[in-house]
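Enquirer: Dropping the sequence and predicted coords here.
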Amino acid sequence: MIADKIKRLREASHLTQTELAKKLNITRSSVNAWEMGISVPSTTYLIELALLFHVSTDFLLGLEQNNTIDISTLSEREAILVYELVDYFTSQKKDVVD
């Protein structure tokens, strides 16, 4: 559900509902309504949320299960380290399942 994803992303970013609302120039009650599933963000706010949290709008809408990470500002060595960490975590999950 989009409500759960917004809340998880907000909390992972260490933002309160009020802080997220200020970043989006909306009321805290609007953010609360999204997280409670009472309403859903408009297309404009979906895009803003995706940009803010570095995820795709498809991810927010539940159309894709993959997260993306923007590594465009990292050096080549830093990007390699990120890929190595992903490979490591993926292999650890496979070991647990096997």
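Expert: Nice, thanks for sending it over.
Enquirer: Please count neighbours and contacts with C-alpha atoms only from this point.
Expert: OK.
Enquirer: Now do the helices in this protein.
Expert: 2-12, 17-24, 28-36, 43-53, 57-61, 76-97 (DSSP state H).
Enquirer: got the buried residues for the second one?
Expert: Burial within helix 17-24, assessed by neighbour count using 16 or more other C-alpha atoms under 10 Å, is assigned to Gln17, Thr18, Leu20, Ala21.
Enquirer: next one: the fourth one
Expert: By neighbour count, with 16+ other C-alpha under 10 Å as the criterion, the buried positions of helix 43-53 are Leu46, Ile47, Glu48, Leu49, Ala50, Phe53.
Enquirer: hold the first one in mind and look at this next one:
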Amino acid sequence: MTIDFFGEKLKAIRKSKRLTQLDLAIRLNVSKGTVSAYEQGLSYPSLETLVKICDILDTSADYLLGISDDLPFKMGALTDEQMESILQFVSLIERSNKNLK
């Protein structure tokens, strides 16, 4: 089992909640650079921090770790298919931006 997509999923959910990296960092009591490292896959949170991330973002560790593809939160009145499309779109844009750099 790998957690290759942890960073992408974390970033997409954070953005869907309209939080900046700094907003999340403050709520986690870590630096903005730490959140950035999580999202880039350069490091991973401790179990204690992972629990806090899940609580703040109203999501599950199973989703973030790739154990489950079920989105455990709702964005307005969107269907599961619409939410998945939005998260895939955000991920696609992020990958595209990386390739442009």
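Expert: Structure's in. What do you need? Small disclaimer: the values here were computed from a predicted structure and weren't measured.
Enquirer: Quantify their similarity with the TM-score.
Expert: TM-score of the superposed chains, computed with TM-score structural alignment, normalised by the length of structure 1, equals 0.69; 76 aligned residues with a C-alpha RMSD of 2.1 Å.
Enquirer: Include distance to Asn67 of structure 1 when you put the helices of structure 1 into CSV, please.
Expert: Output for the helices of structure 1, formatted as CSV (distance: least, C-alpha to C-alpha, whole Å):
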stretch, distance to Asn67 of structure 1
helix 2-12, 11
helix 17-24, 20
helix 28-36, 20
helix 43-53, 11
helix 57-61, 7
helix 76-97, 12
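Enquirer: that older thread, could I get the buried residues of helix 43-53 of structure 1 in a markdown table, plus columns for distance to Asp95 of structure 1?
Expert: Formatted as a markdown table, the entries for these read as follows, by distance: C-alpha to C-alpha, whole Å:
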| residue | distance to Asp95 of structure 1 |
| --- | --- |
| Leu46 | 36 |
| Ile47 | 37 |
| Glu48 | 38 |
| Leu49 | 34 |
| Ala50 | 32 |
| Phe53 | 30 |
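Enquirer: Out of the buried residues of helix 17-24 of structure 1, the closest to Glu11 of structure 1 would be?
Expert: Nearest to Glu11 of structure 1 among the buried residues of helix 17-24 of structure 1: Gln17, at 8.9 Å, using C-alpha to C-alpha.
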